[in-house]
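Participant: Kindly generate the corresponding structure for this input.
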Amino acid sequence: MKRNQIAAVVVLIALLAWGVVDAYVLDKGAENAATSGANSSVPIGLEKGNLAPDFELQQPGGDKVKLSDFRGKKVIVNLWATWCPPCRAEIPDMQRFYEANKANGVVILGVNLTATETKPEDVEKFVQAYGMTFPVLLDGEKQVSDMYKAISIPTSFIIDSQGVIREKYIGPMSYEWMEKTLGRVQ
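Facilitator: Below you'll find the model as predicted:
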């Protein structure tokens, strides 16, 4: 059993390291994606200062949600999966942060990498079990995970009220990190 735990830690470290490479190297060549209502003077892409690529996904209840619907609010786009231990670790802090800040124009969009789930129908049970009240979106076709180049998870993008990416964070976010980072974002 100890050997399996060591192997799991090594795999997790490798995934996080690959995510760092993704954040600093691969994103430099990110292609533009279509965004409705985009400010043409700001390029669309995944680097800090780029307009976040728009997307539309469905919630477990069936409603569709677009990222651009939240212009005027600060948004955390969080890519996650139910099987991911670091994702599970950050959910309580994300939920607490959302409840404390939603009245101040902060939104968390939890983009579940549904295509990677063993049983996609279990996502809704997971959301209920963890008491997640922020919008959870289902990425069953890998649309957003491919567009946002989510190689390791959790990966989060902090987007300002104008739709511009201000931070990319790989790994589990803490309440304190979200508070400090979103406090600097307009």
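
Participant: rest of the way, CA atoms for contacts and neighbours
Facilitator: OK.

Participant: close enough to count as contact, Glu150 and Leu79?
Facilitator: Wrong residue type there; residue 150 is Ala, not Glu. Yes: applying C-alpha atoms under 8 Å, one finds Ala150 in contact with Leu79, separated by 7.2 Å.

Participant: Give me the number of neighbouring residues for the spatially closest residue to Glu179 that is not a sequence neighbour.
Facilitator: Nearest residue to Glu179 in three dimensions, chain neighbours excluded: Phe97, at 7.6 Å (C-alpha to C-alpha, 6 or more residues apart in numbering). Neighbourhood size, Phe97 [other C-alpha atoms under 10 Å]: 19.

Participant: same question, Tyr24
Facilitator: Number of residues near Tyr24 (other C-alpha under 10 Å) recorded here: 11.

Participant: what does Thr114 give?
Facilitator: 22.

Participant: Alongside the first, I'd like the structure of this one:
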Amino acid sequence: MKKWISAIVVLIAVIIIGTIVYENVSSPPVGVNQGEQAPEFELPDLDGENLSLSDFEGDFVVLNLWASWCEPCIREFPVLDQVHETYESDGVNVVAVNMTTTERRPEDAMEFLDENPVTMPIAFDEDGEFADVYPPTDGMPTTYFINEEGIVVDVHHGELTEDMLEDRLQPFL
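Facilitator: Purely as a prediction, here's the structure:
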């Protein structure tokens, strides 16, 4: 009888462990993933007007998540702005979303932008709802590449260099 009870306990344990392993291996990563439709968002911009993904319908969008305290974000910021200026007429828009809820002080992002003016559109995730949909799961910066049909064609975690951006954009130009 003890052997049967032991066997049943082991079987139950194997089933539970197997289920946990299966769920962790088969579950897609958290957030928006490559190949998925990019979720719509509406966020305030520098002027307090609403900026949304649908504002760029039919264009290729480089959606960058950043914060003023993030050193890699600061280093890639001028590169992103240059790409926006270079390719905007070709239908490529870089949109930088400040993850405002991660800032030490809400005004830090504006102070950074005053010292580092850019031409690319800037939006602010003031309440964290954008981060719930587009989470910077591996830290910041995180950049989503969204094609003209609104499909996420690439996600990059970490700093992007000019060469990396060019390589990712070339197939879509």
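
Participant: ok, back up a step: what sits against the residue nearest to Glu179 of structure 1?
Facilitator: Contact analysis of Phe97 of structure 1 by C-alpha atoms under 8 Å, 6 or more residues apart in numbering lists Tyr175, Met178, Glu179.

Participant: Give me the distance between the residue opposite the last one in structure 2 once aligned and Phe172 of structure 2.
Facilitator: Under the alignment defined by TM-score structural alignment, Glu179 of structure 1 corresponds to Glu166 in structure 2. Applying C-alpha to C-alpha, to the nearest Å, one obtains 10 Å for the distance of Glu166 of structure 2 from Phe172 of structure 2.

Participant: where exactly do the helices run in structure 2?
Facilitator: For structure 2, the helices defined by DSSP state H cover 2-26, 71-87, 108-115, 129-133, 162-169.

Participant: Which one, of those helices, ends up nearest to Met99 of structure 2?
Facilitator: Ranking those by proximity to Met99 of structure 2 (C-alpha to C-alpha) places helix 129-133 first, at 7.3 Å.

Participant: How about the residue nearest to the spatial centre of structure 1: what's its closest non-neighbour residue?
Facilitator: Centroid-nearest residue in structure 1: Asn78, 1.6 Å away (criterion: C-alpha atoms, centre = their mean). Nearest residue to Asn78 of structure 1 in three dimensions, chain neighbours excluded: Ser156, at 4.3 Å (C-alpha to C-alpha, 6+ apart).

Participant: circling back to that earlier point, out of the helices of structure 2, deepest packed?
Facilitator: Highest mean neighbour count of these: helix 71-87, a mean of 18 (counted as mean count of other C-alpha atoms under 10 Å).

Participant: Superposed on structure 1, what's the mean shift for it?
Facilitator: Here the mean offset of helix 71-87 of structure 2 against structure 1 after fitting is 0.9 Å, by mean C-alpha distance after the TM-score superposition for structure 1.

Participant: This completes my enquiry, with thanks.
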